[in-house]
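1. Give the three-dimensional model of this entry:
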Amino acid sequence: MSKKLSIGILLVILVVLLGVNFGQYLTIENAKAQQEVLTQYISNHFFTAALIYFIAYIAVAAFSIPGAAVVTLLAAALFGFWYSLVLVSFASAIGATLAFLSSRYLLRDWVQGKFGDKLSAINKGIERDGSFYLFTLRLIPVFPFFLINLLMGLTPIKTTRFYLVSQLGMLPGTAVYLNAGTQLSQITSLSGIVSPAVLGSFALLGLFPFIAKWVMSKLKLGPSTPNGNVS
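-> Predicted coordinates:
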């Protein structure tokens, strides 16, 4: 039991340290070092390790702690692609929803004062395209997800819809990072993942829903209108 507890504390510390300005600990080098330390334990106590990682990742997303990319890479290296896809997909969506709720009910005034200049564009997007707008923002990784979480909390979008759209919209980006994470031992920096080619591909992917919406409106509904609601 003591061994489980010590390993569990180690896993949590890897994430929580960032919340107190120790961001330098979540680096590719440290992730690779922790991979060597933790792999054997995870093979023997998979469920315990997965649960601890899941809770820690929720905290990263909920508190907008820097370093989520490295934490995601580490998941794939430790748990494999498919297990980590389930863990990260659900944990990131739950954490994002907690941040969304904190903005809506606890931090409304702070978010309004800090990011109010960007709120107008978000409101217009939601009014014009409903949850489709959120889905598109999730597909394009050049937008900071923490800001989307906070600003969406000030819009009329329902919590359940925010969660479901976020989970679906973040899935492609999650898969890309996890796929890279399976090769963690060969990765030396994040620049190999967040390359212009990858970002360009995701930008095109983000345009796909708009193209699909336009085509479907032409085929089934006739010419689309600027105020069409897809939510």
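2. drop to CA atoms for contacts and neighbour counts, all remaining ones
-> OK.
3. show me what contacts the most centrally placed residue in the chain?
-> What sits nearest the mean C-alpha location of the chain, by C-alpha atoms, centre = their mean, is residue 92, with 4.8 Å. With contact taken as C-alpha atoms under 8 Å, 6 or more residues apart in numbering, residue 92 is in contact with 57-58, 61, 167.
4. Which of the helices or strands spans it?
-> Per DSSP states H and E: residue 92 is located in helix 81-105.
5. ok so, going back, name the nearest of the contacts of residue 92 relative to residue 74.
-> residue 57 (11.1 Å; C-alpha to C-alpha).
6. ok, and the closest non-adjacent residue to that closest one?
-> Nearest residue to residue 57, sequence neighbours excluded (C-alpha to C-alpha, 6 or more residues apart in numbering): residue 91, at 5.9 Å.
7. Now do the helices in this structure.
-> When secondary structure is read from DSSP state H, the chain shows helices at 2-16, 28-44, 46-62, 68-79, 81-105, 108-129, 131-139, 145-152, 159-181, 196-216.
8. thinking again about what came up before, roughly how far does the residue nearest to residue 57 sit from residue 212?
-> Distance of residue 91 to residue 212, computed by C-alpha to C-alpha, to the nearest Å: 29 Å.
9. cool, residue 119 as well?
-> From residue 119 to residue 212 the distance is 26 Å (C-alpha to C-alpha).
10. more neighbours, those two?
-> Between residue 119 and residue 212, counting by other C-alpha atoms under 10 Å, residue 119 is the more crowded of the two (18 against 11).
11. let's see this one next to it:
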Amino acid sequence: MADQERKSGVGRFLPIIAILVVAGVGALTLGDQLSFETLRENREALLAFRDSHYGAAVLVFMAAYVVIVAFSLPGATVATLTGGFLFGIFPGAVFNITAATIGATAIFLAARWGFGERLSARMDASEGRVKRIKAALDENQWSMLFLIRLVPAVPFFVANLLPAFVGVPLMRFVLSTFIGIIPGGVVYTSVGAGLGEVFERGEAPDLGVIFEPQILLPLLGLCALAALPIVIKALRGGKEI
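-> Down below sits the predicted model:
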């Protein structure tokens, strides 16, 4: 029985171990493959395949995007640009956001099944500062989830893993991810939709567009709106961390 429990415990870590291994290998081998230059060089073939097999192009694109996100492979930004380039702002943004959410959910489940549940349970059973931090996180989960999605400085894979470690429910994670990445997803999809002209000029896309005032300020406004419940609770004498 003890051996079976030990094997079961080891088995729980296999998904996250597989993700880490694939992510490491991908970072070493795919960095030059999933790039803007690769998209530029293969744009005509991609457009031809889309025009001849639209449904298959959508499925292949979304499957590739899911794999990139689920295994934290390099090229997520290029994938988003590709979605806009091939399918336009709409439905390209829908394909991008949906695939990103599915991939994020996969790595979230792997992390939670591996050790997220145990870590969350230990935090609940702990005392003192750790317990107060966990209680504060539980009380403000929606706000925190939207904040980590909206703030451009938070890496996407970090925003996928942290919720698994603090016991966020699956549907809450899925909804906050899908809704929270809409602003950034639409911005980068729109950049991808304009790549035809960028290619003709022989230039590179402006990926810093999200930090332009006309885009960054509305994002910061959404961040402030997401943080508002936390601020209100603090002003009303809510729990201190």
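12. Any chance you could compute the TM-score here?
-> With the length set by TM-score structural alignment, normalised by the length of structure 1, the two chains reach a TM-score of 0.74; 197 aligned residues with a C-alpha RMSD of 3.1 Å.
13. what about the counterpart of residue 86 of structure 2 in structure 1, how many residues close to it?
-> Correspondence of residue 86 of structure 2 to structure 1, assessed by TM-score structural alignment: residue 78. When neighbours are counted by other C-alpha under 10 Å, residue 78 of structure 1 registers 25.
14. Likewise for residue 130 of structure 1?
-> Look at residue 130 of structure 1: counted by other C-alpha under 10 Å, it has 19 neighbours.
15. quick one: what's aligned to it in structure 2?
-> Correspondence of residue 130 of structure 1 to structure 2, assessed by TM-score structural alignment: residue 141.
16. do the same with residue 140 of structure 1
-> In structure 2, residue 140 of structure 1 lands on residue 151 (TM-score structural alignment).
17. ok, back up a step: can I get the helices of structure 1 in TSV including distance to residue 226 of structure 1?
-> Putting these into TSV (distance: least, C-alpha to C-alpha, whole Å) gives the following:
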stretch	distance to residue 226 of structure 1
helix 2-16	43
helix 28-44	45
helix 46-62	33
helix 68-79	36
helix 81-105	27
helix 108-129	7
helix 131-139	13
helix 145-152	21
helix 159-181	21
helix 196-216	11
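18. For residue 188 of structure 1, find the nearest of the ones you listed.
-> Nearest to residue 188 of structure 1 among the helices of structure 1 is helix 28-44 (6.7 Å), distances taken as C-alpha to C-alpha.
19. which part of structure 2 lines up with that closest one?
-> The aligned range for helix 28-44 of structure 1 is 36-52, by TM-score structural alignment.
20. Quick one: average offset of that stretch versus structure 1, please.
-> Once the two models are superposed, stretch 36-52 of structure 2 sits on average 1.5 Å from its counterpart in structure 1 (mean C-alpha distance after the TM-score superposition for structure 1).
21. buried set for that stretch?
-> Using 16 or more other C-alpha atoms under 10 Å as the burial criterion, the residues of stretch 36-52 of structure 2 that qualify are 36, 39-40, 43, 46-47, 50.
22. The residue nearest to residue 57 of structure 1 against residue 58, yeah?
-> Yes: counting by C-alpha atoms under 8 Å, residue 91 of structure 1 touches residue 58, with 4.9 Å between them.
23. Just checking the distance from stretch 45-54 of structure 1 to the centre of its chain.
-> 19 Å (C-alpha atoms, centre = their mean, to the nearest Å).
24. contacting residues around the counterpart of residue 98 of structure 1 in structure 2?
-> Taking TM-score structural alignment, the alignment pairs residue 98 of structure 1 with residue 106 from structure 2. Shown in contact with residue 106 of structure 2 (C-alpha under 8 Å, 6+ apart): residue 70.
25. Please report how far residue 106 of structure 2 lies from residue 165 of structure 2.
-> From residue 106 of structure 2 over to residue 165 of structure 2 (counting by C-alpha to C-alpha), the distance is 14 Å.
26. Tell me which residue of structure 2 matches up with residue 183 of structure 1.
-> Using TM-score structural alignment, residue 183 of structure 1 pairs with residue 194 in structure 2.
27. got the contact list for the nearest residue to its match once chain neighbours are set aside?
-> Nearest non-adjacent residue to residue 194 of structure 2, counting by C-alpha to C-alpha, 6+ apart: residue 85, 6.9 Å away. With contact taken as C-alpha under 8 Å, 6+ apart, residue 85 of structure 2 is in contact with 189, 192-196.
28. just residue 134 of structure 2 next, same as before
-> 123-124, 166.
29. And those residues, which is closest to residue 59 of structure 2?
-> For those, the nearest to residue 59 of structure 2 is residue 166 (32.9 Å; C-alpha to C-alpha).
30. The aligned partner of the closest one in structure 1: neighbouring residues, count only.
-> Aligned counterpart of residue 166 of structure 2 in structure 1: residue 155 (TM-score structural alignment). Neighbour count for residue 155 of structure 1, taken as other C-alpha under 10 Å: 17.
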